[in-house]
Every structure is written in structure tokens, then in C-alpha cells.
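1. After the sequence you'll find the predicted model.
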Amino acid sequence: MRRTITVLSLLLATTACATAPTGSGLMTVAEPMVSPILTGADALDTMTYAQPQEARVTHVALDLALDFDEKRVGGTANLRVLADPGEDEIVLDSNGLQISRITDGSGRELSYEIGEMVDEGGKGAPLTIQLGGARNVSIQYMAPADAAALQWLTPEQTAGGQYPYLFSQGQAILNRTWIPTQDSPGIRQTWEARVTAPKPLDVVMSGVRQGEPEDLGNGRRAFRFVMDKPVPPYLIAIAAGDIDFQAIGPRSGVWAEPSVLQRAYDEVADTEEMIDAAEELYGEYRWGRYDMIVLPPAFPYGGMENPVMTFLTPTFIAGDRSNNGLVAHELAHSWSGNLVTNAVWEDSWLNEGVTSYFENRIVEEVYGEQRAEQEAALAFAGIEDVLAEVGMDAPGTALHHESTGAEIGSAITYDKGHFFLRTVESIVGRERFDAWLRQWFDNHAFQPATSQLFYEDMMANLVRNRAEADRLMLREWIFEPGLPSNVARPDPAAFAEVDAAVRDYSKIRTAIVDPATGTAFPGAEGVRLRTPSEWENWTSAERQRFLQRIPTDLSARELENLDSKLGLSTTRNNEILFLWLELALANRYEPAVPQTEQFLGRVGRAKFVSPLFATLWSEGDWGRPIATRIYAETRPTYHAVTRGAVDRVMGRSE
């Protein structure tokens, strides 16, 4: 179905917000950009209560105070509303927000109702406001103490150990727990904020900071931010703590706790080069600055692409920039995801799959073809593993798929999307493909998109004829499960040396290890591995490949040998450490338990935490008591995203 545009969305394309009177607490940004909305059936977001075809939020102005003692955020949200003529109510999303008063721009009370709470999926409750002709709405509110988007850390949970810390994570629909607005990726909004915090804490947000913080004379400071380009609401983000800044280039820099800052800077020092490479590929970087903040390890994701302030986990810091494909990924989101955004979460591959392809192109430009090909090969192996597990016909393996309640994971959303574009590029040629993708970003900048719109754009602006369309198999890639037959597979030579080492390891092991007991045959010598010097010369991707491909049913003696020769338990690379711990726990290797407990106590990244608990849980009488004991200690330190994942693994209902 083609995109349809209502009278309201036509108005949105040409209407700008008026400047509010100074000091009114309303919007102060003059004429912010307003984005159109998509109203086709494929753009209907079932995870919002909003009815944007009738009335929608176009601008949010926050005036908030951070209370670290009570772990609460509260204040005022001023909303600019655009509504069809005669429409007299607007519906917002709310999840636990405590509303004390709602008025129009002149202070007139507006009636409102909070509907029935829906706990499933975090959808929350509708907040319906009777406008009475108002187009400026002021909401006085307090976010709940357990707001799922917010993670409050005690000083002990930080690197410095002296001050508390706060960060938010809004994707996908968590921001409705601390901001009253229409929380849907297809309803893009500009925003601004004034946030007060106790001294000496600094505040950063995913908007451009306006001047220096204002000392309020009461032990607090006020920080101001503006995002004058319309973004999906999940990209409104905040962090506050004892943090310092170090510039990387003329438009990039990194924030981190003082004791972490130098290591963080060293790891991301190639960022300006990455921005240049991205612009050369797909056009102007349109957000002004590209800053990053390396958060405490409780952050649940590897990174979050919040505009002008990417949030990063410290777990990617390896000391050799081997994991900073993560930075390339979050930077690429400045085009795919932030510039052009999936209108509904069922099309999240439009964000993540396109970005994964773009990331690999940046890595190729900055670090070379070999590294890019190896990282692509790792991703492709993940696709094959998932399809082998769930089946080629599993509905969730289509790029566009209806939500089933069971997530298949990143191998589809990220990696199948990556290989879809990689395949198209291989058929039409890089020059044509790059020109098409660049026009996609240009022509849909600051707008939402759907899979159908993406497909139609390819057919209209890329595909030359029916024969080429048949070769590309676009509809099969986007709308059908499994992996199409025309997939452009990675170069098998990418891991030739490593795969040979895996074969040697497996062959020798088979010859000397009794498969019935997992122990060496009498008189057999130890299992021969690749020499430590060869391991030391391998890239991070090569090391990961080796650990992912060697036999998984290893004896304690073999695991001890692996660790002693390769230094797995002492590595600074958390990707390698995670694979080692997962392998060790799957074989009930007792020496790995204390390190697992320590790792799970300091890291909150769901990518690591959830699989390790799953591995322990799968080990029955041996692993479940260990998992239960560790989780009892660590659960309160995890973000809601990570808690939810582990709760599902361990069968918890809360």
C-alpha cells in the first residue's frame, strides 16, 4: 500500500511552532521543523495510544528537576499541539506518570483522564486531554520512582565511587515512563529542556547544550538543551553524573567519568575519521555535533544512537579499538534510524539492518577490507545459526514481520538486513547502489518510513527493469521468512587461517580424547592448539571465530589448557571474555564460576548478561543454584531492559 497523507499531515509539512513569550515556561524555540506522518495501514503503531491523524504533538519543552535522594524526575512538560479543525482532544502515552495539573498556555485548567493501565509490553495507559481549543498544553507531573527508562546508580556503582549517576534508555517505548508525550517512532517531535541537578554533577542530553550551566545559588545548576530537528521520542535521552569532556575533533568529543575518560578517548579517537568516511558515502552529517558519553557498565546496550550524544557501554573498551565497530554503528544511525526512522517497530530492520550495512562500509573505509569482511562473516554465521535453530519458515525471520511476542534477535533485524543490502549492492553494483541509498536519506530526511515505502523506492529509483527486479528478489528479502537464494555470502577466505586452526584442533582432539568421557585416552598428550604467538596476531574477529567454532563439549582439562595458552580469563576484551565464560559454564567448569559472578556483578549489558544466565539456567541442578544466587545480588543493579531479559530466562513473573 502506498503512503497516504491526511489533511493534518499536509498542514504539518508547512506549519511551524510559534515562539512563546519569554519566561512563560512554554516553547522558546522559534519555528522548529515539523515532520509529516504516515497514515497507511502499514504505519499503524499498535504500541501507542496516540491518534496522530486527529491531533499530535510537534514540540516538547521540558522543565525538570533531578532528585537523586528520592530517585525521581519531575517538573513540567509543555507540548505544542497540531490538530485537525474541530478536534478537541489529544491522546498521549503514559506509564506510571503522576499528573498533578494540566493547563493551556494561559494557565486555564484542562480536564484529562488517565485510562486503564496495560502492563503487557509496557504500553501503559492513555492520557486523554480535553483541549478546549488549546494548542499549547502544560503538564505538571512526576515520573514514578521505578520509571523503566531511568537507571539511578549509587556512588558505589560508578567508577569514581563518590557521586550518584543517572542515565536513561528510551527505546523502544520506555520514555513514556518519564516524559508525557506521544511515544511512537512515527510521530517525530522537536524538543528542548531545562534540567536542574545538584552540584557538581554535569548533565548531558541528546540535544545541543545551550551555553554554560546556570548556577542557581542553592547548590544546584540548570542546564539547557535544544533539538531543533524532529526526532522520534525514544531518542530523547539524559545522563547526569561526575563526568568530564575531551574533544576529539572540531565537531566530536567524548564524555566519561574522570577515571575512565582517557581510556574512552583512546578507544574512540578515530571518530572524526569515521564521520568523514560516512559523509563521503551517504551525504552530509546533519546534526551539528557528534559527541559520545561512555556510561557506567550498568547501561543495558552496547550503544544507543541518541542524536548528538551517543550513549556507549564501557564494555567495548579493549585498549586496541578492536570493538569500535560499535562506534561506526551508532554513527551510521545518524542517517539510518535518526534521519529516516521506522514508523513502527515491526519495521525496525529499517533502522538496524540498514545501519549494520552502513557500519560495515565505514569500517571498510577506515580499517580496511579484511576487517570489514571478517566482521561481516561473523554476522552471517549468526544468521545461519539462528535459521538452523528456528527454521527457515519461522515468521519472525522475515525483515518485516508482525510482532509475535517472541524476539528471534539481532541476527534477523540487524544482520539479515545488512546482507539484504549487501546482496542488492552485489547485483546492481556499488556505484548505483550508493547513489540510490544516498537519495533515500536525502528524500526522506527527518521522516518516518515503512518497509513498503522502502520497497517502492527501490522499485522506482534503483531497479531498471523486470529482469533485474527478479534477480534482486526484493519482496522475498523484505516480506518473506528465511534467507533468499541470491544472498551475497561473505568471502570464505575471510577466516581461512582461523578455520584451519579450528579443524586442526577438532581433528587432534578427536584422536586423543575419549568422546564417551571427554578425557584424554591413556598415554595421550595434551591437546595441541595454535601457538600463542599466532593467537596474539589474530584480530578480535578471528579470536571470536575460533572460540565460536571449536567443539563445545570440552573437559575441564581442555578448558584449563585453552585458558592457560590463550589467556582467556585475563583478556581485556569483553567480547572474548564473554565467549570464554559461556563456553566454560556450558561445560560446568568450576574455576569459571567466580569470574562469572564478578563479571555479572559489574556488567549490565544485556548482550552478555542474559546469555550467561541462560547458560547457567540450562545446566539444571548444577547451574540453576548458581544463577539464582548471583541474580539475587545483581538484579537490583540492572536496567529494566536487562532485568526483563533475565527474568524471562529464569521464569520470573515480575
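-> Nice, I can see it.

2. only C-alpha atoms for contact and neighbour calcs from this point on.
-> Fine.

3. Show me the helices in the stretch 1-150 of the chain, by range?
-> 7-12 (DSSP state H, counting those that start in this stretch).

4. That one: strands as residue ranges?
-> 55-67, 72-83, 89-94, 98-104, 112-114, 125-130, 136-142, 150-153 (DSSP state E, counting those that start in this stretch).

5. Take these and write them to a markdown table, including mean neighbour count.
-> As requested, these are arranged in a markdown table below (neighbours: other Cα atoms under 10 Å):
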| stretch | mean neighbour count |
| --- | --- |
| strand 55-67 | 23 |
| strand 72-83 | 22 |
| strand 89-94 | 26 |
| strand 98-104 | 17 |
| strand 112-114 | 17 |
| strand 125-130 | 20 |
| strand 136-142 | 22 |
| strand 150-153 | 24 |
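
6. adding another structure so you can compare the two:
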Amino acid sequence: MPVYRPSEGCIHIDALSCLRNTGITIYNSAEPRRDSLEVSVRTSRPSCQLIERIESILYSVFQVCWLEPEQTAGKVKPFFYTQGQAVLNRSFFPCADTPSVKITYSATIKVPHGLVAVMSASQWHEPSADGEFRFTMDKPIPSYLIALAIGDLESAEIGPRCDILIMPPSFPFGGMENPCLTFVTPCLLAGDHSLVDVLIHEISHSWFGNLVTNADWGEFWLNEGFTMYAQRRITTMIFGHAYMCLEAATGRALLRQHIDTTGEEHPLNKLRVKIEPGVDPDDTYNETPYEKGFCFVSYLAHLVGDQKRFDDFLKAYVEKFKFQSVVAEDMLNFYLGYFPELKQQDVANKPGLEFEHWLNVPGWPRFLPDLSPGDELMKPANDLANLWSSPEVDLEKVKQIDISLWKTYQTVYFLDRLLEKSPLPSGNMVLLEKTYPKVSKTKNSELRLRWTQIIGKQKYTLPIYRALWASSETARKLALSTFQDTKKQLHINVQNYVSKILM
């Protein structure tokens, strides 16, 4: 039978011997929403022999990992993928499923003819003739970053350093920063490079999240707040300060909407969230760790007062904690050690802006970075939104503002302002659509989303279904018929969520 050896601190099981010699089955169960995987062995026949290795462990995953052909772009072959964040990889393979533990791994994947396997690995070996793919990740990563995808995949060379996997249309996330293989939604293929900020964000996770990782999901802001800051630093270098401020203003509006919806005092509106029994770590996935986290990192940069010195700190922080998992105190203590003059000024206890307040008090951030350099892009959008929200639209003034010259986020900002003012006066929506047909028929998902929200006064599938269900009987019938017609194209999680809305 399985034997625990205190001197070695592990359980020795010869699963193959158990099956061959006794015919018994070894059962493993993992409790949901636990921070680690505990293996329980149950058997009624105590005849397992003790040896020095585990011969094999067989795992299986659930339906959520499998997409039917109808859920793919080609609609011919099925697709398989894993999504580990936050604590889902415990159902994929045996692991300490917590970001505080980092591991290296190797994998051998065998797939049917005509399918291709890819993984979040630093080394991909050439596949064998019988469909066997081998992968190696020689850098320690947390379990949630181990990812696998199998499908009818085609590839194109776009650069030497970054592999990007365009997921099927039913992939229910914007992107996932799996190391060496970023998963992204096909919605990014807008045709105009306008949503490149998502790629910048996921690549920025290479340093913040993948290399230096939050030690638990209550510290999720350490991953996302620093990544948002890095994303916007890169955006500034590529597109200019004004454009970065415009994009950041869009993010700030999303944070305002989130806090207004959930309430200032909601515990998930803290940077440091207490993950208690029964709390799903995925609940921390909201605008707070991203945008409030960005505000805190921006405040730390503001205290330094010199962009180059703060950039140098970020590099030193990553170098100090690379391949490690950290909590806020690790970062803040290193920050104060790196800038001793700030420690001497006791900035950690500045009234109203105490570091402890930032971490543990919910609500709107006490410091907001200056976005006024974006006014040159935001003012025309604000003016245009005011014109369209008037009972009598002055078309001559509207024509003086040419949105065909705008960058995507300027149009996004304009639509956000319209959404705030919705519902628009009677007839304005029809006139708006006739005036800007390229906006109403755009393939850009961010623009389509906001256009649909203005029409229906409500983000993507779930909010639109909520809006329809809360509307008229005709709208409810439309929601039901649309769901029935498109159900097979949706990810199973999305199917379940929509079903609950339409109950």
C-alpha cells in the first residue's frame, strides 16, 4: 500500500504495480478553490507494493477544454486548449497550483494526424512522423502559466522572439500571457493595428507576472498594475504621450464604471484582496488590480520625480526578484531601499496616501496620474459627443470635426462619452449611423462593443444579454432566439453564464 516516509517527506506509489498485481484503481480528488493540490489515495485492497518511483499518473480534463469544429474559425476540425489562470491547472496535471511555487517542466504530446500541438515552452522539438511533439521549459514558472493548445494550426513568421497563438472565435478572454506563446483573441485582428495595446500588455507580462510573480492571488495587482504601467510606458515611446493619456483615460473610465457598479466599499476594490475559503481567485479579475494598480505604480513614480530613475528601479526590481514570487512588502521594501531619500522622508506614511491605505482600503485611488497631455485628442471627442447629445444636432459643426483622421482610441473615447450621455435624443442614433457608417459597420471589437452598448445601453456577450433580458418582451425573445442560433459557437463557460441570465 502507499507508504509515507517522514525522512523523505513524500508518498511512494507504484501505480502500475497496483494495477497489474491487484487490479485496483487509485482515486485522486482535488477540492475546488484550494491553494494547493492534495492527493488522496483510497483503496480497499492493501496489497500495493512499495518501490522508489511513480510509474505513471493518468489525468483527464473536462469538456471546457474542448471546442467542437463549429467553435473554430475553420469549422472542420476540433480544437483543444488549456487555461491555467488562476487555479485551473490542477485539473490538467498534478501540481502545487499556487503562484508562490515555480517549476520547470518538459512534456511529450501525441496528437492525431493533421493536428499540431504547441505549448508555453522555451524549446520546441521537431515533431515525429507519428504526431509526437516534445517541449521543454527550462526557466521556473508558476503552474498557471503552463499551457497547451492542439488544433489545425497554420503559422507565419513575423519576428524572432515572440510566438502568438490566435485562438478560435469562442476563446472567452482578450489574451493570456503564457510564456513563449501568448494566447490572444481573434478580435485583435481588426485590420488596422489599432488593438496592438493588448499585445503590448501581454508581452509586458514577460517581466511583470511571468518573471516576477504575485505570491498569491490576493496580490494580483502586482502582476497587472506593473504590467499596465509597462504597457503605457511602451505606448508612450511608440505612439506619443498624448495617445497614451487618451488610452489611460479610457481605462480610468472603466475603473469608474466598475466602482460605481460594485460600490466604493466593496472588498474586491482593494488592491490587496483577502482570498478566503469560498472566494474564487478569478473574482479578483476586474478593473481594480489593473487601473488602481496602475495608479499606485504611477504614484511611486511620481514620488521619485524622475522617469529615468524610476525606469532603472523597475529594471533593478525585476533583476532582484526574477524567477521568484513576491508580496507587496517585498516590492515596497526594495523600493524604499533603492530610494533611501524617500525612506528618510517617510513617504510610506504620508497622510491619506499611506502605502497601507493603498493596499487595504477599497474605493477610488487617492492619486491619479496627470492625463492632461491627452487633452489635444480628448477635447475634439468631448465636443463631438456634446453635439450629438443635443436635442437639435448642428450638422455643420459636426462636419467640422473629421473623425476619419482619428486614431482608434480617440473614437473609442468619443463613443464612451456618448455612452455616458445615452440614451440620446430621439432620432439622433439613426442620424449618427448615417453620418458614420464606418463606425457602425467596423470590424474593430472595441468600437463594435461601444456602438452596441450605445444602441442597447449596455461589455461583450454577457452585458448585451443582460440588457436585452432586462428590456421589452420583444428584446427577450430576440435574446432567446439569438442564443439558440449561436449557442454552439460559444465557449461552454459563456453558454452557462448566458443560460443563467436567460432563466
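-> That came in fine, so what should we check first? Just so it is clear, the structure is predicted and the values come from calculations on it, not from any experiment.

7. I'd like the strands of the stretch 1-150 of the first structure as JSON lines, with distance to residue 613 of the first structure appended.
-> Listed next are the strands of the stretch 1-150 of the first structure as JSON lines, based on distance: least, Cα to Cα, whole Å:
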{"stretch": "strand 55-67", "distance to residue 613 of the first structure": "33"}
{"stretch": "strand 72-83", "distance to residue 613 of the first structure": "30"}
{"stretch": "strand 89-94", "distance to residue 613 of the first structure": "32"}
{"stretch": "strand 98-104", "distance to residue 613 of the first structure": "35"}
{"stretch": "strand 112-114", "distance to residue 613 of the first structure": "38"}
{"stretch": "strand 125-130", "distance to residue 613 of the first structure": "32"}
{"stretch": "strand 136-142", "distance to residue 613 of the first structure": "34"}
{"stretch": "strand 150-153", "distance to residue 613 of the first structure": "21"}
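
8. looking at those strands, which is closest to residue 533 of the first structure?
-> Proximity to residue 533 of the first structure, assessed across these by Cα to Cα, is greatest for strand 150-153 (41.4 Å).

9. need the next SSE after the closest one, C-terminal direction.
-> Beyond strand 150-153 of the first structure on the C-terminal side, the first helix or strand identified by DSSP states H and E is strand 165-168.

10. matching residues in the second structure for that following strand?
-> Aligned by TM-score structural alignment, strand 165-168 of the first structure falls on residues 79-82 of the second structure.

11. Quick one: closest of the strands of the stretch 1-150 of the first structure to residue 530 of the first structure.
-> Going by Cα to Cα, the one of the strands of the stretch 1-150 of the first structure nearest residue 530 of the first structure is strand 150-153, 43.0 Å.

12. Pull the number of nearby residues for the equivalent of residue 486 of the first structure over in the second structure.
-> In the second structure, residue 486 of the first structure lines up with residue 367, judged by TM-score structural alignment. For residue 367 of the second structure, the count of nearby residues is 15 (other Cα atoms under 10 Å).

13. does residue 367 of the second structure sit in a helix, a strand or a coil?
-> coil (DSSP: H, G, I helix; E, B strand; the rest coil).

14. residues contacting it?
-> By Cα atoms under 8 Å, 6 or more residues apart in numbering, the contact list for residue 367 of the second structure reads 295-296, 299, 353.
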